[in-house]
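**Student:** sequence? don't have it. structure:
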């Protein structure tokens, strides 16, 4: 799939392309009901002697898969009920039911290196070594896409000398329109990708440019940045003049920045939001929305959810491809499945209501039957250009890419070997004079046997073993939340964890050496914290790593016989942490193997 070099053009080359607003509203039910009986057995065979119409030429199917910032993520934390992401599943998806000759993958920049302000940001030599290994694995798999990849440049690509070195070391087909500071690295203002037709000859051209939102931090790292709208206008015009039939603008910025470009740049068919805001959008992105001339796409970050746009084009339309206002939007399987769930819920409600109108229930049942039939037998695309938009979650239910899976196994093995050597004999500093040290749960159980027995029934007691099973007990991204006193004075380190494996008593109650020597003073517990405030839990139970965490519900598991029975009684009945997690796993369709 060849990539054409950028060619200059004036704004006049764009030409007037009036567009009418369109949307997805009411699309699902009306489209499906209209086609519900298409091709059904009841339509009967053709009459004897009738002349069959000539077969229509095959439609051209083109797939665009958009990422937001990947930020060095190769696999998700396996502690959530539905881990999203993973190199092996990303490329398993890209290689399944998508023609590699008619595929374009785009990412807005920030691919290789973690966000310097994020929780995965490397802060020391060992963490940077791991980040570099992940960057290498990412670059190898993304580079394998060849000419079907176009990448942007992000501020975190330049956030440190090591990040800048990664950008130079691992070249990819990158674009950036509102800065020319990276020309020496092969970064160009835009690229035009040729897509072959069903006959193998060039049939369609996809143009891609990228702009970076000029935030103060971005300007500090990237230098002066031209306003996004003016830069995008110039490059969209140039791409149209170069023959681009569909134009994509990657915006390394928030949705607001993407909307500004979509509204201010005539001729931008698809605008990709590079930085989703908020935990939920970071995971799932948001459905495509019609803005201005085209559509704004919003994938999730860290390759957790991709936005997949599939164009089905009538060959007769290729000579003068209509713009987004004329595209026929077809509901994706994802949208139809959600609508089916909604109809099922409504039917359950009204069937249970004796006063419900039978005619209304019958209409809902008809809608449901048509929708179920459509899901079972996907309707053929129609119109000059038919398009589906899908937010594809990257889960362990997807096909596995063998090369991606092997890259992760190699990474885990490298981390285990390197960090065992690097941290052998390394211990945290001793506590200051008069301060407590960590002693381990075994010493605690000498006086608190009943509490230890209850603790052994909790998930905290198996925290370290979950890492050992997948060779991640030496991984800096994981180990700190699976041991006691990690990198605290008198606590544990990556290798030196003997007696402090798992989430033991002292994680919640603090180091216990002083308490062990003097358990009480004046009839009260001494040298120990009786209760753990929610902030203690939130150090590890973050939204990204513990999606079902609820303080009171989780306390109902942690407290019990011999361990805070009175406090447990005050909590009363209610959901437990185990129940919340079980519900989350059921909703996700079952557990995934722990990754990273």
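**Tutor:** Noted; the coordinates are in hand. Because the structure is a prediction, the values reported are computed rather than measured. Residues are numbered from 1 along each chain as shown.
**Student:** all contacts plus neighbour counts: C-alpha atoms, from now on.
**Tutor:** OK.
**Student:** hang on, residue 577 packs against residue 550?
**Tutor:** Yes - contact between residue 577 and residue 550 holds when scored by Cα atoms under 8 Å: they sit 7.2 Å apart.
**Student:** and for these two, which residues touch both?
**Tutor:** Taking Cα atoms under 8 Å, 6 or more residues apart in numbering as the contact rule, residue 577 and residue 550 have no neighbour in common.
**Student:** which one's more surrounded, those two?
**Tutor:** The neighbour comparison of residue 577 against residue 550 (other Cα atoms under 10 Å) goes to residue 577, with 21 against 16.
**Student:** against that first model, consider the following:
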């Protein structure tokens, strides 16, 4: 057995945790059936915390990761090579209760259905559009070990048996506090640890799993405690408050068990390879795979995203009709007026990327996307602000008043005192996924005026 364990370790290369063999007094007999089982392995691939990111916006090279096209491209390269593969998601796939957010959610669910997930955890954000929306996603393998949803009946456990006989039991629990704070209706939840303690004995008795995987949706420190539960081998956690959250993705090894967390915004896929020898000794190898431009886009997912773009464009023109009938009292002076008194500042502005922000949207066919327009135009979705390049061409780009606020009144009766507001305005658009290296002290000299 010791020789076999050494060979397995050398074969794996970079081993994070190898479970030590039992002492001789506890070791199974050399004549048991377990000793004659060949080594087997499973690759657990995990995602989570997507928050509706169907495709990275491309504003910053450092954050140009993720998206359904690359996720499927990655899976296309991995699935054919792995005979034992388990694909799971940790939840928080949705972001906000807007029409565009709901459309994104629908397309993301269609994408994940095509990807062939084995289990998907229900996060608190996943109830954003209600139980009825989730019920319609009947091709998604929802898993909920400690919750009951009115009108839904997701299984409490999932067992996957591979062709070589390897059996993996999967459970998924979530922190009730996350759900009750959000006031989700029709929901009953049990303490996560108690739910697992209740389910595991029956699973062990009837299914005899070789590996028990627990998916959790909660804060990291709470999830780490689940690693102490008897019978649990692997815990993978997911939960994100907002898109700028930093997530610790370093694995934690405790004894013969391992804990990991999913990456933010679906930017990386996690891989955990588990090798189990004939004596049920487990060896873990974990890594995170960046879904960057090196990953080829999947054509089917590209077509799906194109369909999403078409629907968002239709939504844009639908809302445009309503905006044209609303009160359009002018409150913005526009950059052409500002330059009459601030010629030097205007000249500096013209040389910055702010002055050409709208053109970058046109170049990638995103000039109809509300989520992009709010940071590439002046006053979009605000009274008197940008509507469209036909209706309000004078408000294209990131103009003076994006930082200094609507100043038509100032242009008519000049007075100072509003410059300090500009610094606070930067944080509205220069968030982590758009400007991961943003620092006011280093960025300000580029546009100083």
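**Tutor:** Thanks, I have the structure now. This is a predicted model, so every value here is computed, not measured.
**Student:** longest helix anywhere in structure 2?
**Tutor:** With secondary structure taken from DSSP state H, structure 2 has its longest helix at helix 299-325.
**Student:** other SSEs contacting it?
**Tutor:** Judged by 3 or more Cα pairs under 8 Å, 6 or more residues apart in numbering; DSSP states H and E, helix 299-325 of structure 2 is in contact with helix 68-78, helix 99-115.
**Student:** got these as TSV, with distance to residue 407 of structure 2 and mean neighbour count columns?
**Tutor:** Listed next are these as TSV, based on distance: least, Cα to Cα, whole Å; neighbours: other Cα atoms under 10 Å:
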stretch	distance to residue 407 of structure 2	mean neighbour count
helix 68-78	41	21
helix 99-115	30	18
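**Student:** so who does the residue nearest to residue 115 of structure 2 when sequence neighbours are not counted touch?
**Tutor:** Nearest in space to residue 115 of structure 2, with sequence neighbours left out and distances taken as Cα to Cα, 6 or more residues apart in numbering, is residue 72 at 6.5 Å. Taking Cα under 8 Å, 6+ apart as the definition of contact, the neighbours of residue 72 of structure 2 are 115, 297, 298, 301.
**Student:** of these, which are reproduced in structure 1?
**Tutor:** For those, the subset whose aligned partners also touch in structure 1 (both residues aligned by TM-score structural alignment, their matches' Cα atoms under 8 Å) is 297, 298, 301.
**Student:** what is the nearest of those to residue 175 of structure 2?
**Tutor:** Proximity to residue 175 of structure 2 was ranked across those by Cα to Cα; first place goes to residue 301, at 32.5 Å.
**Student:** so the counterpart of the closest one in structure 1 versus residue 131 of structure 1, what's the distance?
**Tutor:** Using TM-score structural alignment as the criterion, residue 301 of structure 2 maps onto residue 404 of structure 1. As for residue 404 of structure 1, its distance to residue 131 of structure 1 is 17 Å (criterion: Cα to Cα, to the nearest Å).
**Student:** residue 365 of structure 1 now?
**Tutor:** Relative to residue 131 of structure 1, residue 365 of structure 1 is positioned 53 Å away (criterion: Cα to Cα).
**Student:** try residue 552 of structure 1
**Tutor:** Residue 552 of structure 1 sits 36 Å away from residue 131 of structure 1, going by Cα to Cα.
**Student:** rewinding a little: whereabouts in structure 1 does the helix or strand that the longest helix of structure 2 is followed by align?
**Tutor:** Tracing the chain past helix 299-325 of structure 2, the next element assigned as helix or strand by DSSP states H and E is helix 335-338. On structure 1, the counterpart of helix 335-338 of structure 2 by TM-score structural alignment is residues 441-444.
**Student:** related to what we said a few turns ago, of the contacts of residue 72 of structure 2, which pair is most distant in space?
**Tutor:** 115 and 297, at 13.5 Å, using Cα to Cα across the contacts of residue 72 of structure 2.
**Student:** that older thread, put together JSON lines for the helices and strands packed on helix 299-325 of structure 2, with distance to residue 306 of structure 2 on each row.
**Tutor:** Conversion of those to JSON lines gives the following (distance: least, Cα to Cα, whole Å):
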{"stretch": "helix 68-78", "distance to residue 306 of structure 2": "11"}
{"stretch": "helix 99-115", "distance to residue 306 of structure 2": "11"}
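**Student:** which one of the ones you listed lies nearest to residue 245 of structure 2?
**Tutor:** Closest approach to residue 245 of structure 2 among these is made by helix 99-115 (19.5 Å; Cα to Cα).
**Student:** for that closest one, give me every contacting residue.
**Tutor:** With Cα under 8 Å, 6+ apart as the criterion, helix 99-115 of structure 2 contacts 52, 54, 68, 72, 75, 93-96, 129, 137, 139-140, 301, 304-305, 308, 312.
**Student:** which of those are buried?
**Tutor:** Among the contacts of helix 99-115 of structure 2, the ones that count as buried by 16 or more other Cα atoms under 10 Å are 52, 54, 68, 72, 75, 93-95, 129, 140, 301, 304-305, 308, 312.
**Student:** which one of these sits closest to residue 192 of structure 2?
**Tutor:** The nearest member of those to residue 192 of structure 2, counting by Cα to Cα, is residue 93 at 20.7 Å.
**Student:** and residue 150 of structure 2, how many neighbours does it have?
**Tutor:** When neighbours are counted by other Cα under 10 Å, residue 150 of structure 2 comes out with 11.
**Student:** please name the nearest non-neighbouring residue to it.
**Tutor:** Once chain neighbours are set aside, the closest to residue 150 of structure 2 by Cα to Cα, 6+ apart is residue 186, at 4.8 Å.
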